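Undergrad: Structural data only, the sequence is not supplied:
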């Protein structure tokens, strides 16, 4: 077991490790387990009953959090013609044509999300796949980041839409707000996230799908959340 610092141990005393909390109870604890000088991110971690080694059981989708993430997202939109202006009008921080591909190859990285229209994906995928792919930034139809409705995609991402996917251990992670959020807003975001994860359940998954749910902050301890309360409104 790793040795915990005095600050962390003090925060841990505020969480009953033998208790399984409702979403509302867990959200109400967030103000008590934050301690960093910065506004910590609130994260939800969901263990799924899937076999991540099987491609037909992998989970990947998006969710529009009702209260956003509390984080400003810099969106890059790559398109052609009038779609560039559409993306810019929708709030894209960078809206450009295929010429920006070379800039990214040269090291440009001042963006947190990338959307693109289908007519530029050939160039984007072949030239930027090795750069954007490992960072999870390569536009993908399944992630809702490829389409001719580029203005809508930009607005949704700026408003708090996030992508989630399971890791190699079958766990889905996602930011669901900031520690400064009111507990009820955190709870509503958590419910929206879990509902989206449930909606993305692969047909090949058997048995219990939601195995465990934990809520935590960037620097704080984890709070175990009841999977049954996730279904309550």
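TA: Nice, I can see it. Because the structure is a prediction, the values reported are computed rather than measured.
Undergrad: alpha carbons only for contacts and neighbour counts from here, please
TA: Will do.
Undergrad: In the protein, where's the longest helix?
TA: Scanning the chain for the helix with the most residues, using DSSP state H, yields helix 183-199.
Undergrad: Buried residues, that one. List them.
TA: For helix 183-199, the neighbour count (16 or more other Cα atoms under 10 Å) marks 183, 185-194, 196-197 as buried.
Undergrad: And those residues, which two are furthest apart?
TA: Spatial extent of the buried residues of helix 183-199 (Cα to Cα) is set by the pair 183 and 197 at 21.1 Å.
Undergrad: For residue 161, which non-adjacent residue is closest in space?
TA: Excluding the flanking residues, the one nearest residue 161 by Cα to Cα, 6 or more residues apart in numbering is residue 64, at 4.0 Å.
Undergrad: Is there a neighbour count for the one you found? I'd like the number.
TA: Neighbour count for residue 64, taken as other Cα atoms under 10 Å: 18.
Undergrad: now do residue 115
TA: By other Cα under 10 Å, 30 other residues sit near residue 115.
Undergrad: roughly how far apart are it and residue 151?
TA: 10 Å (Cα to Cα, to the nearest Å).
Undergrad: What segments of the chain are strands?
TA: Along the chain, the stretches classed as strands by DSSP state E are 41-48, 60-64, 75-78, 94-96, 113-116, 161-165, 171-178, 210-217, 223-225.
Undergrad: Which among those is found nearest to residue 85?
TA: With respect to residue 85, and counting by Cα to Cα, the nearest of those is strand 94-96 at 7.4 Å.
Undergrad: next up, a second structure to put side by side with the first:
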């Protein structure tokens, strides 16, 4: 069976990926679908849904992870200015970041709208960061069922505690995991806060309004 997990950066893929690793399924492919944001050359961003239907038509099961764009863009800002600072040398503040033509929230929301549309045309299950935060075990069970991956009752019984942010942070800080996607880089941790609604602590009211207006604008463009 051909499986794939798709997400925009900072939407919760490490969280799900670690759970799959613990469950004995470390080789499920994960992709940011061309939006890796780890190349200082800033390759063009592609929003072509037709190409993706062709590219992914032979996949049997796809998971698309989504997160509140307000929290996602805040987390992406910290990644670009922290773990990936050597790639881009970005020095702007968060207000400038969310409006940036390359990193900004406009591209994030376009990506989300594109994948919501694709979910009706491809064998996609949408899993949200917020649902994982509310009940990780329930989401994990839905994901593994959709991917047709066996998970033992004992793993399901413990997966919520083993993938808690405190547990993952401890694993990262103690360097007990050998994959680079759960290790510090450039002195910055991978596991940061994991808080739903974290944007309220970091964005100004005008920043939040800008993001919410952008959501409305792109939704209207998508539906027209």
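TA: The structure has been received and is ready for your questions. Please read all numbers here as calculations on a predicted model, not as lab measurements.
Undergrad: Drop the TM-score for these two in here.
TA: Aligned and superposed, the two chains score 0.27 in TM-score terms (TM-score structural alignment, normalised by the length of the second structure); 87 aligned residues with a Cα RMSD of 4.3 Å.
Undergrad: Now the strands of the first structure in TSV, please, with extra columns for distance to residue 6 of the first structure.
TA: Shown next, in TSV, are these (distance: least, Cα to Cα, whole Å):
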stretch	distance to residue 6 of the first structure
strand 41-48	21
strand 60-64	37
strand 75-78	39
strand 94-96	44
strand 113-116	37
strand 161-165	33
strand 171-178	23
strand 210-217	17
strand 223-225	19
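Undergrad: my guess is residue 125 of the second structure is in a helix, correct?
TA: No - the assignment for residue 125 of the second structure, made by DSSP: H, G, I helix; E, B strand; the rest coil, is strand rather than a helix.
Undergrad: what residues are up against it?
TA: Going by Cα atoms under 8 Å, 6 or more residues apart in numbering, residue 125 of the second structure touches 61, 62, 63, 64, 119, 143, 146.
Undergrad: rerun at 10 Å
TA: With contact set as Cα atoms under 10 Å, 6 or more residues apart in numbering, residue 125 of the second structure has these partners: 5, 61, 62, 63, 64, 65, 119, 142, 143, 146, 147.
Undergrad: so how far is residue 127 of the second structure from the third one?
TA: Looking back up the chat, that one is residue 62 of the second structure. Looking at residue 62 of the second structure against residue 127 of the second structure, where the rule is Cα to Cα, the gap reads 10 Å.
Undergrad: Need the overlap of contacts for these two.
TA: Common neighbours of residue 62 of the second structure and residue 127 (Cα under 10 Å, 6+ apart) are residue 143.
Undergrad: Between those two, which is the more surrounded one?
TA: Using other Cα under 10 Å as the criterion, residue 62 of the second structure and residue 127 rank with residue 62 on top: 23 against 20.
Undergrad: Checking the more buried one next. Helix, strand or coil?
TA: Residue 62 of the second structure falls in the strand class when you classify it by three-state DSSP.
Undergrad: isn't it right up against residue 3?
TA: Yes - if you go by Cα atoms under 10 Å, residue 62 of the second structure and residue 3 touch, sitting 5.8 Å apart.
Undergrad: who's in contact with residue 110 of the second structure?
TA: With contacts defined as Cα under 10 Å, 6+ apart, residue 110 of the second structure is in contact with 47, 116, 214, 215, 218, 219, 221, 222.
Undergrad: If we go by neighbour counts, what in the strand or helix carrying the second one is buried?
TA: It refers to residue 116 of the second structure. Taking DSSP states H and E as the definition, one finds residue 116 of the second structure inside helix 105-118. Across helix 105-118 of the second structure, burial judged by 16+ other Cα under 10 Å covers 105, 106, 107, 108, 109, 110, 111, 112, 113, 114, 115, 118.
Undergrad: Reformat those residues as a markdown table; add distance to residue 74 of the second structure.
TA: Shown next, in a markdown table, are the buried residues of helix 105-118 of the second structure (distance: Cα to Cα, whole Å):
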| residue | distance to residue 74 of the second structure |
| --- | --- |
| 105 | 10 |
| 106 | 13 |
| 107 | 14 |
| 108 | 12 |
| 109 | 14 |
| 110 | 17 |
| 111 | 16 |
| 112 | 16 |
| 113 | 19 |
| 114 | 21 |
| 115 | 21 |
| 118 | 25 |
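Undergrad: Out of the residues you listed, the closest to residue 201 of the second structure would be?
TA: For these, the closest approach to residue 201 of the second structure (Cα to Cα) belongs to residue 105, at 17.5 Å.
Undergrad: Please report how far the nearest residue to that closest one once chain neighbours are set aside lies from residue 18 of the second structure.
TA: Spatially, and ignoring its direct neighbours in sequence, residue 105 of the second structure is nearest to residue 98 (5.2 Å; Cα to Cα, 6+ apart). From residue 98 of the second structure across to residue 18 of the second structure, the span is 28 Å (Cα to Cα).
Undergrad: between these two, who's got more neighbours?
TA: Taking neighbours as other Cα under 10 Å, residue 98 of the second structure and residue 18 compare with residue 98 leading, 25 against 21.
Undergrad: Could you verify my assumption that the more buried one touches residue 73?
TA: Yes - counting by Cα under 10 Å, residue 98 of the second structure touches residue 73, with 6.8 Å between them.
Undergrad: Surely residue 151 of the first structure is in contact with residue 76?
TA: No - if you go by Cα under 10 Å, residue 151 of the first structure and residue 76 don't touch, sitting 11.6 Å apart.
Undergrad: Between those two, which has more neighbouring residues?
TA: Ranked by neighbour count (other Cα under 10 Å), residue 151 of the first structure and residue 76 place residue 76 first, with 24 against 21.
Undergrad: hey, which helix is longest across the second structure?
TA: The longest helix of the second structure (DSSP H) is helix 205-223.
Undergrad: could you check the angle helix 105-118 makes with that one?
TA: Going by axes from the mean of the first three to the mean of the last three Cα atoms, to 10 degrees, helix 205-223 of the second structure is angled at 40 degrees with respect to helix 105-118.
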